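1. turn this into a structure:
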Amino acid sequence: MAAFCVGVTGGVASGKSEVTRRFEALGVRVADADLAARAAVAPGSDGLREVVSAFGADVLDADGGLDRAAMRRRVFADETARRRLEAIVHPRVREALRWQCESAPGAYAIAAIPLLAEGGGREAYPWLHRILVVDVPTAVQRARVMARDRVEADLAERMIAAQATRAQRLAIADDVVVNDGPLEALDRHVADLDRRYRALAGG
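-> Below is the predicted model:
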């Protein structure tokens, strides 16, 4: 079991997945909050029933699952709705991530948590030993969101504004990777961090 847990976070389109993929390639178990969030509102789950109770049946798609695109548009346009959804999903995600990390093999495990700063930071995740922030300038972030999600600039701006600021994320960081260059540069950063985390876990 992994007795040392590292939280990885960053803003939308910062490159968190590229970073966690490199940790996985080094044999580190990664517990993914996005996957845990999907499981939390999977068809037939208590979480989905709670979402329908809060928002109505029109949040479901034709197959009875959560219509994620419609839900995303709704919560990014209404902060009260976003907070209501997070109150349903976040506790389930925290519980799942802690179990996955603590039961993982190896010296340490990683919890990939995009909304770590927004979801309570260290107070909500007291079992994290380190927090790694993947940082990127806002202009780069906006361009990546527009290209990746095929959205207009105003929606990209709202998606970024709905999250914590760069300053808020950096305030909870123990370690920072600036991901504004070529992806190959991440290899060295992750290798250095892997050595550091293995040493900390062993010590």
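
2. alpha carbons only for contacts and neighbour counts from here, please
-> Noted.

3. strands along this structure, start to end?
-> Counting by DSSP state E, the chain has strands at residues 5-10, 29-32, 109-112, 130-135, 175-178.

4. what's the offset of stretch 124-143 from the middle of its chain?
-> 9 Å (Cα atoms, centre = their mean, to the nearest Å).

5. stretch 93-105 too?
-> That offset, for stretch 93-105, works out to 14 Å (Cα atoms, centre = their mean).

6. quick one on the thing from earlier: could you dump the strands of the chain to CSV with mean neighbour count and distance to Gly202?
-> Formatted as CSV, those follow (neighbours: other Cα atoms under 10 Å; distance: least, Cα to Cα, whole Å):
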stretch, mean neighbour count, distance to Gly202
strand 5-10, 25, 12
strand 29-32, 22, 17
strand 109-112, 27, 13
strand 130-135, 24, 14
strand 175-178, 16, 18
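
7. ok, now how distant is the nearest residue to Arg94 once chain neighbours are set aside from Ala62?
-> Of all residues not flanking Arg94 in the chain, Tyr125 sits nearest, at 7.4 Å (Cα to Cα, 6 or more residues apart in numbering). Distance, Tyr125 to Ala62, using Cα to Cα, to the nearest Å: 36 Å.

8. what about those two, which has more around it?
-> The neighbour comparison of Tyr125 against Ala62 (other Cα atoms under 10 Å) goes to Tyr125, with 16 against 8.

9. so how many other residues sit close to the residue nearest to Arg68 when sequence neighbours are not counted?
-> Nearest in space to Arg68, with sequence neighbours left out and distances taken as Cα to Cα, 6+ apart, is Val59 at 8.0 Å. The number of residues packed near Val59 is 19, by other Cα under 10 Å.

10. could you also give me the structure for this next sequence, so I can compare it with the first?
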Amino acid sequence: MQPPQKINIRKSKRLVVGLTGGIGSGKSAATEWFAEQGIDIIDADVIAHEVVAKGSATLRKIQKKFGDWAVNSAGNMDRAAVRQHVFTHPEALIELEAITHPAIREAAKNQLAASTSSYAVLSAPLLIEAAEAGLANLCQRILVIDASEKTQLERASRRDDQSVTKIKAIMVNQLARAERNRHADDVVVNEDDLAALHKQLEPLHQNYLTLAQQLKYAAD
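-> Next comes the predicted model:
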């Protein structure tokens, strides 16, 4: 994978923290902790499913571009068929993302605009990799949840019951740790239990609250 362009973090009157990390790093656990603190979570994975829901404009565009086979008899996107198609036709992935990424970005912007917590967390596994989606440019800070490859493999295989081969295939499509961390403003190394993870997140949360207040006062 080619490294992405250096992210251009845009200025804003409201703090948005982009949260990302490799498979098995503990992104979900970190996101859940922030939610427990009352922070609004905008989840790009959830949005990605919502924008291609049955009857959606995005799904109609996919069907028009790739054919009726992309939609199953129930009117939903045939994810397995589409996944297999883009896996064997790399150019099709580019075409698919050209349809879905703008829709995901627009939905993320709308959810961020509706957020009422002190700051918001935008969680996206490919926040940095998918630079063309523009999600990173909606954020003022990037938080990476980091873990060794060994830990990633152990967690992902235990959680998802996937083979090591499949997990490594997913990791190939994600940035190497050093490259991902290079784009981060904050890095949490998650090699221990949940208590250790939460202990690292607490001071970051307090810092984000302070930064959010500073942005608010600067805007007034």
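
11. distance check, the residue nearest to Arg94 of the first structure against His90 of the first structure.
-> In terms of Cα to Cα, Tyr125 of the first structure sits 11 Å off from His90 of the first structure.

12. likewise Arg169 of the first structure?
-> Distance from Arg169 of the first structure to His90 of the first structure, by Cα to Cα: 18 Å.

13. please say which of the two ends up with more neighbours.
-> Under the criterion of other Cα under 10 Å, the comparison of Arg169 of the first structure against His90 puts Arg169 first, with 24 against 21.

14. can you tell me what the more buried one aligns to in the second structure?
-> Using TM-score structural alignment, the equivalent of Arg169 of the first structure in the second structure is Arg180.

15. how about the helices of the first structure, start to end?
-> 16-25, 33-40, 46-55, 68-77, 79-102, 121-124, 138-149, 153-161, 166-171, 185-202 (DSSP state H).

16. residue nearest the centroid of the first structure?
-> For the first structure, Pro114 is the residue whose C-alpha lies nearest the centre (Cα atoms, centre = their mean; 2.0 Å).

17. quick check: stretch 26-40 of the second structure aligns to which part of the first structure?
-> Counting by TM-score structural alignment, stretch 26-40 of the second structure sits on residues 15-29 of the first structure.

18. from Gly119 of the first structure, how far off is Arg92 of the first structure?
-> 12 Å.

19. I misspoke; the intended subject was Thr138 of the first structure.
-> Thr138 of the first structure is 21 Å from Gly119 of the first structure, by Cα to Cα.

20. kindly report the same for Gly11 of the first structure.
-> 13 Å.

21. repeat for Glu50 of the first structure
-> From Glu50 of the first structure over to Gly119 of the first structure (counting by Cα to Cα), the distance is 19 Å.

22. what's the answer for Val176 of the first structure, then?
-> In terms of Cα to Cα, Val176 of the first structure sits 19 Å off from Gly119 of the first structure.

23. before we move on, what about Ala153 of the first structure?
-> 26 Å.

24. what about those two, which has more around it?
-> Taking neighbours as other Cα under 10 Å, Ala153 of the first structure and Gly119 compare with Gly119 leading, 19 against 13.

25. which one, of the helices of the first structure, ends up nearest to Ala3 of the first structure?
-> Distance to Ala3 of the first structure, taken as Cα to Cα, is lowest for helix 79-102 among those, at 6.3 Å.

26. helices or strands up against the closest one?
-> strand 29-32, helix 33-40, helix 46-55, helix 68-77, strand 109-112 (3 or more Cα pairs under 8 Å, 6 or more residues apart in numbering; DSSP states H and E).

27. where does that helix end up in the second structure?
-> Under TM-score structural alignment, the match for helix 79-102 of the first structure is residues 90-113.

28. run a quick neighbour tally on the alignment partner in the first structure of Arg14 of the second structure.
-> In the first structure, the residue matched to Arg14 of the second structure (TM-score structural alignment) is Ala3. When neighbours are defined as other Cα under 10 Å, Ala3 of the first structure has 18 of them.

29. so who does Ala3 of the first structure touch?
-> Counting by Cα atoms under 8 Å, 6 or more residues apart in numbering, Ala3 of the first structure touches Glu102, Ala107, Tyr108, Ala201.

30. and it, how far is that from Cys101 of the first structure?
-> 8 Å.

31. now Thr80 of the first structure
-> Taking Cα to Cα, one finds Thr80 of the first structure at 31 Å from Cys101 of the first structure.

32. comparing the two, which residue is more hemmed in?
-> Using other Cα under 10 Å, the more surrounded residue of Thr80 of the first structure and Cys101 is Cys101, with 25 against 11.

33. who's in contact with the spatially closest residue to that one that is not a sequence neighbour?
-> Leaving aside its sequence neighbours, Cys101 of the first structure sits nearest to Ala109 (Cα to Cα, 6+ apart; 5.4 Å). Ala109 of the first structure makes contact with Ala2, Phe4, Cys5, Val6, Val28, Arg29, Val30, Ala31, Cys101, Glu102, according to Cα under 8 Å, 6+ apart.

34. quick one: map Glu154 of the second structure onto the first structure.
-> Checking TM-score structural alignment: Glu154 of the second structure goes with Ala143.
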